[in-house]
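**Q** what shape does this take:
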Amino acid sequence: MSPRRTPSGGRIDRLRTIRFTFDGTAYTGHEGDTLASALLANGVSLFGRSFKYHRPRGVLTSGVDEPNALVTVLRGEVREPNIPATMVEIHDGLTAVSQNRFPSLAYDVSAINQLGGKFISAGFYYKTFMGPVIGPLKGTRFWMLCEKIIRRAAGLGRAGHAADPSRYERMNAFCDVLVVGSGPAGLAAAHEAAQSGAQVILTELDPCFGGSANWSGETIDGEPAATWASDVVGELKTHDNVRLLKRTTVWGYYDGNTLAAVERVSDHKDTPAKGAPRHRHWTIRAKNVVLATGALERPLVFPGNDRPGVMMASAAMRYANQYGVLAGEKIAVLANNDSAYRAAAALAKAGARIVAIADLRSDVSAACRTLASEAGAELLTGHAVIGTEGGKNLSGVKLAPFSATLGVSKGNARDIGADCLIVSGGWSPTIHLASQAGARPVWSDDLQAFLPPETGKGWIGAGAFNGTFSTAEVISEGFSAGRKAAGQPALETATLPDVEPAPLDPNPAPVFEIRAKGKAFVDLQHDVTADDVRLAHLEGFVSVEHLKRYTTLGMATDQGKGSNVPGLAIMAEALGKPIPEVGTTRFRPPYAPVSVGALAAERFGDLKPDRLTPMHDWHLENSATMYSAGLWFRPMIYGGPGETIEQAYVREAAATRETAGIVDVSTLGKIAVQGPDAAEFLDRVYSNVFSTLPVGKARYGLMLREDGLVFDDGTTWRLGEHDFLMTTTTANAGKVMQHLEYFLDVVWPDLKVHLTSVTDQWAGAAIGGPKARDILASCVTGTRVDNEALPFMGIVHGEISGAPVMICRLSFSGEMAFEVYSGAGHGTHVWEALIEAGKPFGMVPYGLEALGTMRIEKGHVTGAEIDGRTSARDLHLGWMLSKKKPFIGSAMMDREGLAASGRLELVGLIALDNRPLSGGAHIVEEVDAANPHGSLGHITAACFSPALGKYIALALVSGGKARHGKRAHISDPLRNRFGPVEIVSHHFFDPEGKRMHG
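**A** Below you'll find the predicted structure:
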């Protein structure tokens, strides 16, 4: 038998032996053990090293609030660090290692940090590493010299680099009632809600339902509490309207009663079922939530309170009653409330020797004295532990008389031999989820703890969550909460179950710190001492949120589970204020760590939604190379055998200018702007006038931001008196829609205008080139497309191959061009009809590379030039700024900075060495490859121009127009590209627009 395993008892399967390793040593345990309970059973007391001082640490708790025993679990080459050993279920082949130590857990060279004392107290890194270095490295910040060493030393566990082969799932669930926690209150609530017919989800973070009923040692209505809990769970399983989720941690509470949870599906299995996920992430939307999350026992702050062998009283009781493991053979007790006495009695019953009970209170109840007597313990009221002894294991404690008003009386101190000290500083209701939901905690003087408000929007509390610690009352509260959450009336008379033994007084003495010589830890996970809290006060960090960040108290995975109230009490004493005035920090999600795999579950690779145009399949079938443009997939080129990208786009662009080309423009943003005030609205939105636009015509428009910089451009078509179709750039479609909705909803709510995004309702094809009109005329019916019927920027309606279409004559390529819109469902049909009509004329489909080439040749701007820093005048679009009306940005567009000389202006570049140019390359007057400097601007877009037979680019250059005809150089050190260029007008090709209007 293991050294600390009791001969009988517990809820483990003693007939099933499980083999596992910890730090390379083989151990055995039983099914139902956690890694913590199994190691304790094997006599292991040293589990880890502390964060900052590398002090030896053992197990403090038995659950999710464990701050010390954090381990790394190895699954093949995959490492998962910082897992509480108290939450790891052992299984055959489990491999775990300790953390934050070198070369071994027993002998850690970084333990020398303990000699640092006050030099590495709270905030030491802020104060130590920010100053300048003197001597040979003068001028260097000390932090720059130390950063790598500090970052390597920081943290606890070490993340791995191996790919995780596990599968993760995500689920969405909806219910009438979500019950969080399956202790007596949660089981009662789920039972009543299920009986009413409500759809119920019951979650429990532990491997078995029942919570404290599994280890409290109580009886409920004459049967063991664990049996009562098992019976309730059995009945719940018979209900079709109940879903039971064990090993499930509800970690976040969000708006709209949406809660996030993670179910550990197969961590506890040595051979997971084929196809089973490791973790399953749940997004649960509930009409009502019952928070039955219980309470966590608090530590007390005293010198040496972090030594291995110091443990929470409830944890020691649970190890004995649920796992059949004794935390020690000779156990001392330190308490400021009654609950520790029941733990002492349970440990004595399990076979431990209780050597002494030190109670900070000067007197205790008769019930406590009886329990102390039953445990065979010496009862020392008005006494405190002022120190612990031993190395990597506790060997004894030092006791001294104590008074809440006078403190410790050291003159009568005495030593008591003990290999375990169990501690209870009272209980803190687990109100984390309620805090996340927006509930403001309320201080209870009786419990010396923060409680939630009586109720909250969408949730109801029950049991110890509310500060109720009598099991009979806890169950009664659960029944009431379940009925209320299910919309049922409360019972007129509540019958309390018969619970033995009788409840003890849960109210603790208002004492959290025992001040004596030595380090006394408040937050054991982050090595925050009581002196650190007082130092924060002295240095001006008096807000609880500043205290948290300066000292790291309650941060990271702890989230104030054990350290919050003691830390606040010490700060309150330093401030001379009561705790409720000091306040508490806001608990944040996640309540407990969540694996990244669970958060990303089934979301990997390219997570953008794949938006496909109606003609997408045609493009793939016709040799298109697709790539992502914003949220859309669009053809890049239609490559021929052996063609490079450049050869393909040059061929496509040249053919379009020679005969005709067709391009898919379905992705352009399209917004229907309708209503009596639609024209007025567009006048306010665009920098140019739209109210004068005739029906059946389109106009190019420019939008500015409120700060006077260019936001977007596009054409808007007037389809009726109060009906406009606005087009935007592909990338900015969503942003423009948000922009318009904001101004309608917030700035001009009086305007009668309705906006509808219709991007996906229209398929679009643009035909351009000298033969474009002939091709269109050969296949369109119901309308003429000659110059008289369809002038530049005109709109007509007709049919192509029986499908209704809307055609606007406008151009982006500089050629005579027409945009043909049809309903998305007709998109491929119309496209194929246009392709067929174009074959006799030599029309080619072209992709974005050719489209970009032709727009660069014409000097048209896109998102590369409209980058959030350019004004209309920078882009030579000042002619579009109306002087007859105000519009968004008009008040700011003339401010001094936007009219200053030397601003970056749009220009064209021609490579004089006939070599490719690249976007992002800088323009300089003189090349200095060894020390690139003196940037005049940068290239925004570049290509090989088939029309000019040269490599050209658009660029933003300081004083651009004044530099036309002058030479400069490209400075692109990343690509090792340097060379001469000529700065010219951005209109490279057909600057008069004869081809477009011809």
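**Q** every contact and neighbour count from this point should use C-alpha atoms.
**A** OK.
**Q** tell me how many other residues crowd the spatially closest residue to Thr781 that is not a sequence neighbour.
**A** With sequence-adjacent residues excluded and distances taken as C-alpha to C-alpha, 6 or more residues apart in numbering, Thr781 is closest to Glu799, at 5.2 Å. Per other C-alpha atoms under 10 Å, the neighbour tally for Glu799 reads 17.
**Q** ok, Glu799 - contacts?
**A** The neighbourhood of Glu799, defined by C-alpha atoms under 8 Å, 6 or more residues apart in numbering, consists of 780-782, 805.
**Q** next, the structure of the following sequence, for comparison with the previous one:
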Amino acid sequence: MSDKVNNRNTRGAHRLPGGGRLIDRRHVLTLSFNGRPLTGYRGDTLASALIGSGQMLMGRSFKYHRPRGPLASGAEEPNALVGLGVGPRFEPNQRVTTTALRDGMQLFSQNHWPTLEFDVGAINARLYRFLPAGFYYKTFIHPRFAWKHVFEPVIRRSAGLGRPPVSPDPDHYEQAYDFVDTVVVGGGVAGLDAAAKVARQGGRVLVLEQNDWWGGRAPVDQGEAGAQVVEALLAELQGMANVTLRRNTMATGLYDHGYLLAAERIADHDPDSGLPRQRLWRIRAGHVITATGALERPLAFVGNDVPGVMLASAVRDYLVNWGVAPGARIAVVTNNDDAYRTALAALDAGLEVPVVVDARPNASGALPEMLRARGVTVLTGSAVAGVRGGKGVTGITICAQDGDGKTITQTLECDALAMSGGWSPVVHLWSHCGGKLNWDETAAMFVPDPARPPLGADGRGMASAVGAAAGDLALAGLIAQPDEQPTMPVWVMPARAPVKSRFKMWLDFQNDVKVSDVELAAREGYASVEHTKRYTTLGMATDQGKTSNINGLAILSQSLNQPIPATGTTTFRPPYTPLTFGTIAADARGDVFQPLRKTPMDAWHTEHGVKWEPVGHWRRPYAYPARGEAVHDAVAREIGAVRGGVGTLDASTLGKILVKGPDAGRFLDMIYTGLVSGIPVGKCRYGLMCSENGFLMDDGVVVRLSEDSWLCHTTTGGAERIHAHMEDWLQCEWWDWKVYTANLTEQFAQIAIAGPKAREVLERLGGMDVSAETLPHMGWAEGMLAGVPARIYRISFSGELSFEIAVPARQGLALWNKIHEVGADLGVTPYGTEAMHVMRAEKGFIMIGDETDGTVIPQDLGLNWAISKKKADYIGKRAQERSFMASPERWRLVGLESMDARMIPDGAYAVADGHNANGQRNTQGRVTSTYHSPTLGRPIAMGLVRRGPERIGEVLEFPQPNGESVRARIVDPVFYDKEGTRANG
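**A** Okay, the predicted model is just below:
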């Protein structure tokens, strides 16, 4: 045995001379903790290396800055978090129990000042009576001055555990996709056995294990027998071609339809390897088997947070897996048989076990008898009354479990205490997607209800639980092990502990939530476990309540005098363990944080001197200025080409959503204000979409492709939003309607050819009859155009004769080039979005986002004609019937004509007589779009004006920031070709 460190903060923690099945003692690795040089071995975690080096004090708790050491050995660890690394690779709040040791790592403790040993913030522990549960909420009721100048600054300065990194992350991450028949989450014996059974029946099976090793607890708890079972199952699975095994992969969330997210650690151990540091898997599975095991619960007694008090299973892990001990003299306190395995493992490692304190009145099973046979004292019906020591365990006091703790039956010295309050199945994935739980009164645990599993799209169960995750702690006989006596529920130790003691019993170790805090919440009316959670912060630490929630809700149930099932659990939400932003974002950062979407003609535009305009995630040509040409001159030239000849517009960015199915017409009649189901096959119709509050949210042309198929065009950048809007209503409201939607935006290139010579260009391309008789306005046709399969829509946004041609995206550039080739002698000219906007404004056409701002309804824009009077309902109809929406005083669309040929600034407000309550001038309208019209040779504008259409001819005043005003007359919003003859050519 190595020399023990005698410092009172590290008393008894040391590396054992033998053991440690996961470490390789031939390879010594170095690390430092707060600048102190330490060593460990390959295979160590940071926690095992620190414990082996005698460092049990690893941090401070959040609220009271109490000394904290490791409680657990896995992802459930709430205490032992450190800042890891320096410079660009510094990461706060790294859990030492799950972080593998690599050579040269630098660790820094958190949440203290000036040092870990001496922390001024520890004064909070003495002020606990002034910092009860919800104290920060209670500061809100004080005068605003006290909150703003006293409480808020202090609370904000105190928030958080670690310091944030200040440098960009230099590492690389990636994302990947997988599709399998069955995913088994958990590589313990139950998971491997379930995977083997499914794989023998065929189908692809994927097994995910969060650790770097297989077998779960079996090799630790069942020794050689457990290891042999694991090896046999692994050998079988590795020999199956239809099985994939992934270690270091944590399943973090289960979502609808068998969608599973998992984070794989690839190069965490060696970020300089050039490999991605982590990979986020997006997995679609036909069925998910949760073999996620169970987590040991702590016990609530005075001083259960002192460094050196640990979960019994964690002590066992450190002894067997890594050959380190948290102390040389380890006491055990329990309410179940499993903790006796820890006592036996400690004896096998050559350590002392002075006593096992068992809360049960009787402990006569095989495991207790094995321990008694080795000379260890077992005290039944007993409890730990308190732990002695501040920064490390020096001893414990013992009392009767059914008493009030005032009578101490025994005091003994020890330097570590292993506690076990029973086990809780890991039901997080099961619950993420709606799986229900039952309370097992005998085992004192919530277990998955197999009769109410998470449901897939077909209405059948998409998940099942096996092994400890299903409440089967005995592994269904897979490994022979001694029979165990039932667990006795113990939520407070001793059972009748006085109020003063409950102020010193900890539930959430990181957030310093005590038994007394939960009881206070119950007294103050927080009967819902969700409210108690937020009031006390129980379960809101970085471990998300893995070791505290069940104990907390049991205490709440006792305080409310109701059974635990009546209290229920808090909501389990993904992720199961925290994901780094790097893993979530992968390469979506820097220049590609917002992916740049390009049309098939993007390169052509660049070659021809385009000036780009960002629209959503797309970039669109704004204009094509020639060398030395000003942009506004280029826009005027492009408009002149369209009005007098022919122009081409890249319209590929328009959203294109296919809606198909027996109920598609019925569905679109609800989505649009018009009667979409009445559009004949072969025709198009302009349509409006409103939110449920009645406000206009998008517009576009709807095309009737066949009896059960429609193609819905949306605004540029609106396809994803509108597609999500459609799916939201389909999945949440009309889930039984037979409708299929697909976003086809990027599948097609779309080219607008507009102008008096547009038909001539199409005729030169050849292959389709585009005559006015065959293809009238608002009609469409399908065929081969210039040898390319195409769909031609006779629609116009410019007011000119216009055709929009949709072809497969890969053919877009070829057709674009062909159009410019055959139309060269006709002066075919590409035009951009600014020319398009000016021409649509000349025609009085609205633009979503210009004439709309989330408060505008179709009736405000004079679009009553696009609202069907033949159907009973559509989304937003009832909202538009409210008195405010139907008021004649609403601001409505008009044209605006400057009185002195000056441009009316975009967004300018027209003033009215009087002032509002803030002393500002009343307003009666605003400018929504303003342009110089080269067609008309003067400025034009559109705006929303109170009772606008009834006030044509009136003059409005638009004050400017420089003190001047622009005066404009209200006119008809259609400035050009009001009869529409040019589009019908």
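**Q** separation between the residue nearest to Thr781 of the first structure and Lys994 of the first structure?
**A** 29 Å (C-alpha to C-alpha, to the nearest Å).
**Q** again, but for Arg855 of the first structure
**A** Distance, Arg855 of the first structure to Lys994 of the first structure, by C-alpha to C-alpha: 16 Å.
**Q** buried sites along the longest helix anywhere in the second structure?
**A** Longest helix in the second structure, counting residues (DSSP state H): helix 223-238. For helix 223-238 of the second structure, burial by neighbour count (16 or more other C-alpha atoms under 10 Å) applies to 226-230, 233-234, 237.
**Q** counting by contacts, list what it packs against.
**A** Under the contact criterion of 3 or more C-alpha pairs under 8 Å, 6 or more residues apart in numbering; DSSP states H and E, helix 223-238 of the second structure touches helix 189-199, helix 218-221, strand 243-246.
**Q** so what touches it?
**A** Outside helix 223-238 of the second structure, the residues within contact range by C-alpha under 8 Å, 6+ apart are 188-189, 192-193, 195-196, 214-215, 218-220, 243-245, 479.
**Q** mind checking how far it is from the chain centre?
**A** Its chain's C-alpha centre and that of helix 223-238 of the second structure lie 37 Å apart, by C-alpha atoms, centre = their mean, to the nearest Å.
**Q** OK, contacts around Pro132 of the second structure?
**A** Asp517.
**Q** and for Ile23 of the second structure?
**A** So Ile23 of the second structure contacts 41-44, 321-322 (C-alpha under 8 Å, 6+ apart).
**Q** before we move on, back to that, of the contacts of helix 223-238 of the second structure, buried ones?
**A** 188-189, 192-193, 195-196, 214-215, 218-220, 243, 245, 479.
**Q** which helix or strand contains the most centrally placed residue in the first structure?
**A** The structure's the first structure has its C-alpha centroid closest to Leu599; by C-alpha atoms, centre = their mean the separation is 8.3 Å. Using DSSP states H and E, Leu599 of the first structure maps to helix 596-600.
**Q** just the strands in the stretch 601-750 of the second structure please.
**A** Secondary structure of the stretch 601-750 of the second structure (DSSP state E, counting those that start in this stretch): strands located at 611-615, 618-623, 647-650, 655-660, 684-690, 696-706, 709-714, 740-743, 748-754.
**Q** how many residues are close by Pro164 of the second structure?
**A** 12.
**Q** ok, back up a step: can I get the buried ones among the contacts of helix 223-238 of the second structure in JSON lines with distance to Val353 of the second structure?
**A** Listed next are these as JSON lines, based on distance: C-alpha to C-alpha, whole Å:
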{"residue": "Gly188", "distance to Val353 of the second structure": "29"}
{"residue": "Val189", "distance to Val353 of the second structure": "30"}
{"residue": "Leu192", "distance to Val353 of the second structure": "34"}
{"residue": "Asp193", "distance to Val353 of the second structure": "35"}
{"residue": "Ala195", "distance to Val353 of the second structure": "39"}
{"residue": "Ala196", "distance to Val353 of the second structure": "40"}
{"residue": "Trp214", "distance to Val353 of the second structure": "30"}
{"residue": "Gly215", "distance to Val353 of the second structure": "27"}
{"residue": "Ala218", "distance to Val353 of the second structure": "23"}
{"residue": "Pro219", "distance to Val353 of the second structure": "22"}
{"residue": "Val220", "distance to Val353 of the second structure": "19"}
{"residue": "Val243", "distance to Val353 of the second structure": "44"}
{"residue": "Leu245", "distance to Val353 of the second structure": "39"}
{"residue": "Ile479", "distance to Val353 of the second structure": "27"}
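**Q** and the two most separated of the residues you listed?
**A** Taking C-alpha to C-alpha as the measure, those span a maximum distance of 25.7 Å, between Val220 and Val243.
**Q** follow-up on the earlier one: figure out which of the helices and strands packed on helix 223-238 of the second structure is closest to Glu889 of the second structure.
**A** For Glu889 of the second structure, the closest of those is strand 243-246, at 65.8 Å, according to C-alpha to C-alpha.
**Q** sorry, back to before: out of the strands of the stretch 601-750 of the second structure, which gets nearest to Trp423 of the second structure?
**A** Of all the strands of the stretch 601-750 of the second structure, strand 740-743 comes closest under C-alpha to C-alpha, at 45.7 Å.
**Q** re the thing from before, give me whichever of the strands of the stretch 601-750 of the second structure is most buried.
**A** Highest mean neighbour count of the strands of the stretch 601-750 of the second structure: strand 748-754, a mean of 27 (counted as mean count of other C-alpha atoms under 10 Å).
**Q** compared with the first structure, how much does that one deviate?
**A** Superposing on the first structure and averaging over aligned pairs (mean C-alpha distance after the TM-score superposition for the first structure), strand 748-754 of the second structure comes out at 4.3 Å.
**Q** next SSE downstream of that strand?
**A** helix 758-765.
**Q** now the helices for the stretch 451-600 of the first structure?
**A** For the stretch 451-600 of the first structure, the helices defined by DSSP state H, counting those that start in this stretch occupy 471-485, 530-538, 544-551, 564-575, 579-582, 596-600.
**Q** so for Leu60 of the first structure, which of those sits nearest?
**A** Leu60 of the first structure sits nearest to helix 564-575 of all the helices of the stretch 451-600 of the first structure, at 15.9 Å, using C-alpha to C-alpha.
**Q** counting by contacts, list what that closest one packs against.
**A** Applying 3+ C-alpha pairs under 8 Å, 6+ apart, one finds that helix 564-575 of the first structure contacts strand 521-523, helix 530-538, helix 579-582.
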